[in-house]
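[1] Provided below for reference: sequence and predicted model.
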Amino acid sequence: MSEVLQQLIELLRLEPIGVNRFRGQSQDLGFRNLFGGQVLGQSLSAALQTLADPGWHPHSLHAYFLRPGNVTDALEFEVDVLRDGRSFATRQVKASQNGKAILTMMASFQHPEQGFEHQVTMPEVKGPDGIPSQLELARMFRDHFPERVRDIYTADKPIEMRVLDPVNIFAPQKKEPLKYVWMKADDQMADDANEHARLLAYATDFNLIPTALHPHAVSVAQKDMQVASLDHSVWFHRPFRIDEWLLYAIDSPNASGARGFCRGQIFNQQGELVASVAQEGLMRRRVLASES
């Protein structure tokens, strides 16, 4: 397994520090604050560690980001065991940093069960072959990034992402609020469905709110843009592997009140809908000191 993928897997695994309490570390991805997907993946990991039966698998999680986290201090996770039923189990997770809550999550788990099935059709888009990765694009534009984050943005990534018709974040132009991203772990992983779920939860926080910025010809790279996740939901529909290509089809049907709303559907290459995502995020244009 590649070193960067192993580092991410270890980051999302947590250290027990008490009854239903866990500690996790932080990682600097070059953003202004701690990456929300990291806290999502770690919170799901905390909830999973309180389930005695390995047959439980997550079917949904719903989180609110309460405060921005920093990239240097450890996090603590406290899990409230709300219900252990025959078919479903429910956990509430509070993630804190320096004694202050930064995220709260409800997560529900289910034993695999057969039932009625239907799904939407996978969009007809180009496959992942021949599409440059976000990392390749970042390395092409290396000199455009501030020196402080240049090495972080251009370092090897544990999850490869290939965007169809990507936006130039340094010179954005208006376009429809749609985005198609092929993504997969950069190396083969073990056959642990919950490990794959943790990594998918982590990865779903990439690319969402930037899609809501498309119609406004702005990007997260602009100093006057304040962009942050406010809430995040994931529904896991079918078994999947994140070390195989998955298509993340994202759209943003609304922006209002300085918030952008985004939806995501995740398909495997066989056309099966394996997960759905919804998120609302802050997208605020600030007046910089030099402009006031």
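    Thanks, I have the structure now.

[2] CA only for contacts and neighbour counts going forward, please
    Fine.

[3] which strands or helices does the host helix or strand of I102 pack on?
    Assigned by DSSP states H and E, I102 falls within strand 100-110. Counting contacts by 3 or more CA pairs under 8 Å, 6 or more residues apart in numbering; DSSP states H and E, strand 100-110 packs against helix 36-48, strand 57-65, strand 88-97.

[4] need those in JSON lines with distance to R23 and mean neighbour count, can you?
    Shown next, in JSON lines, are these (distance: least, CA to CA, whole Å; neighbours: other CA atoms under 10 Å):
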{"stretch": "helix 36-48", "distance to R23": "9", "mean neighbour count": "27"}
{"stretch": "strand 57-65", "distance to R23": "18", "mean neighbour count": "21"}
{"stretch": "strand 88-97", "distance to R23": "9", "mean neighbour count": "21"}
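
[5] second one coming, line it up with the first:
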Amino acid sequence: MTSTTQLLRGLLDLDSVGARTTEDIYVGHTPSLGPKRVFGGQVLAQSVIAAARTVDEDRPIHSLHGYFLRPGDPDTPITYGVERLRDGRSFSARRVHAYQDGAPILSMIASFELPGEGINFQDEMPANVPDPESLPSAAEELGGIDHPMARMWAEHRPFDMRYPDGSLYLSSPAHPERNLVWMKTKEHFGDNPLEHQAALAYGSDFTLIETALRRAGTNWLTSGSSIASLDHAMWWHRPARVDEWLLFVQHATSAQGARALIKASVFDREGQLVATVLQEGMIRPPRQR
């Protein structure tokens, strides 16, 4: 039986179609697992892989900025068109459009850099955060609940996710000013640095919007809201492995109307700041009857 981690690695293996006019074309597929929609993190991860295929291997990705434009159909392949915007002495820029049935579902620009020397400092990781081994997994929290969402959280995700301040699956725990999540893949993820970067982009879309739910004093069970990611920005600062524990330190900075803005700082267990993520999400309350 194929594991969820193996499925994640498999979806990063895009088909190469070739060049059409101004774009290099690749095709990605969605595993037949979980809900009948395409997870936004999957489209981000596949876009990272597609863009990187057109850049020299000595230039890793360091940032992306993308907009989710339409929901994706998991039964339809996703076509990735990569436009080579610029290749300079140190930086390369790429534009990626993810298409289904001729319409874009994601538009993203990514930047790649030839690593160099420079200044070096960072924010500090929060102190006294419980170790992930001392916290329950989603399977331990939800394994006895026979519900599609509970099974998705407990079984279908390729990442083991643990909450130092308590999860928002069923309740609204304390510490509304932050949302801490330890995360790593459930199995070894190989040694390809690009795949680790793409998988981190995949995982970065899991828990950002729920950070706004926490600050609002609600949770996934009681919210009842229509929820969707609107845009996503990410910066990779230092090398990191997704099969080793990473701490997402998340804060919802503002919510107004039907939108909320969330920031995440991602640290490894040694306290290195490895990535920063910003996302605006739609949280639309239930319609009044």
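    Arrived safely. Keep in mind it's a predicted model, so treat the numbers as computed, not measured.

[6] circling back: so which of the helices and strands packed on strand 100-110 of structure 1 gets nearest R150 of structure 1?
    Nearest to R150 of structure 1, of all these, is helix 36-48, at 20.4 Å by CA to CA.

[7] the strands in the stretch 51-200 of structure 1, which residues?
    57-65, 75-84, 88-97, 100-110, 159-163, 178-185 (DSSP state E, counting those that start in this stretch).

[8] and of those strands, who's closest to G24 of structure 1?
    strand 75-84 (5.1 Å).

[9] list the residues that contact L282 of structure 1.
    With contact set as CA atoms under 8 Å, 6 or more residues apart in numbering, L282 of structure 1 has these partners: 226-230, 258-260.

[10] sitting in strands, which of those do you find?
    226-230, 259-260 (DSSP state E).

[11] aligned partner of P210 of structure 1 in structure 2?
    Alignment note (TM-score structural alignment): P210 of structure 1 maps to E210 of structure 2.

[12] picking that back up, make CSV out of the helices and strands packed on strand 100-110 of structure 1 and add distance to P172 of structure 1.
    As requested, these are arranged in CSV below (distance: least, CA to CA, whole Å):
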stretch, distance to P172 of structure 1
helix 36-48, 24
strand 57-65, 27
strand 88-97, 35
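
[13] could you point out which of those sits nearest E124 of structure 1?
    Using CA to CA, those put strand 57-65 closest to E124 of structure 1, at 26.4 Å.

[14] and the closest one, what does it pack against?
    helix 36-48, strand 100-110, helix 193-203, strand 225-236.

[15] mind putting those into CSV with distance to Q269 of structure 1?
    Listed next are these as CSV, based on distance: least, CA to CA, whole Å:
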stretch, distance to Q269 of structure 1
helix 36-48, 24
strand 100-110, 25
helix 193-203, 16
strand 225-236, 16
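
[16] tell me the most buried of those?
    Mean neighbour counts were compared across these using mean count of other CA atoms under 10 Å; the top stretch is helix 36-48, at a mean of 27.

[17] could you give the number of residues near the closest residue to A150 of structure 2 other than its chain neighbours?
    Distance criterion CA to CA, 6 or more residues apart in numbering; nearest residue to A150 of structure 2, sequence neighbours excluded, is L142 at 5.9 Å. By other CA atoms under 10 Å, the residues close to L142 of structure 2 number 20.

[18] hang on, isn't L142 of structure 2 packed against A154?
    Yes: if you go by CA atoms under 8 Å, L142 of structure 2 and A154 touch, sitting 6.1 Å apart.

[19] wait, R162 of structure 1 sits on V181?
    Yes: assessed by CA under 8 Å, R162 of structure 1 is found in contact with V181 at 5.5 Å.

[20] picking up where we left off before, could you look up the SS state of the match of P210 of structure 1?
    helix (DSSP: H, G, I helix; E, B strand; the rest coil).

[21] contacting residues around I49 of structure 2?
    Counted by CA under 8 Å, 6+ apart, I49 of structure 2 has contacts 12, 14, 194-195, 198.

[22] what does it align to in structure 1?
    Under TM-score structural alignment, I49 of structure 2 pairs with S45 in structure 1.

[23] what residues are up against the equivalent of D186 of structure 1 over in structure 2?
    For D186 of structure 1, the aligned residue in structure 2 is K186 (criterion: TM-score structural alignment). K186 of structure 2 makes contacts with 4-5, 158-160, 243, as judged by CA under 8 Å, 6+ apart.

[24] which of those are conserved in structure 1?
    Contacts from the contacts of K186 of structure 2 that recur in structure 1, judged by both residues aligned by TM-score structural alignment, their matches' CA atoms under 8 Å, are 5, 158-160, 243.

[25] how about these in a markdown table, adding neighbour count and distance to E177 of structure 2?
    Shown next, in a markdown table, are the kept ones among the contacts of K186 of structure 2 (neighbours: other CA atoms under 10 Å; distance: CA to CA, whole Å):
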| residue | neighbour count | distance to E177 of structure 2 |
| --- | --- | --- |
| T5 | 19 | 31 |
| P158 | 22 | 27 |
| F159 | 25 | 24 |
| D160 | 22 | 23 |
| D243 | 21 | 28 |
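
[26] dump the residues you listed to JSON lines, plus distance to A138 of structure 2.
    JSON lines is the format used below for the kept ones among the contacts of K186 of structure 2 (distance: CA to CA, whole Å):
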{"residue": "T5", "distance to A138 of structure 2": "15"}
{"residue": "P158", "distance to A138 of structure 2": "12"}
{"residue": "F159", "distance to A138 of structure 2": "10"}
{"residue": "D160", "distance to A138 of structure 2": "7"}
{"residue": "D243", "distance to A138 of structure 2": "17"}
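
[27] out of the residues you listed, which comes closest to D205 of structure 2?
    The nearest one, if we look at the kept ones among the contacts of K186 of structure 2 relative to D205 of structure 2 and count by CA to CA, is F159, at 11.8 Å.

[28] chain center to the strand holding I102 of structure 1: distance?
    14 Å (CA atoms, centre = their mean, to the nearest Å).

[29] that strand aligns to what range in structure 2?
    Using TM-score structural alignment, strand 100-110 of structure 1 corresponds to residues 103-113 of structure 2.

[30] how big is the offset of the matching stretch relative to structure 1?
    Comparing stretch 103-113 of structure 2 with its match in structure 1 after superposition yields a mean distance of 0.5 Å (mean CA distance after the TM-score superposition for structure 1).
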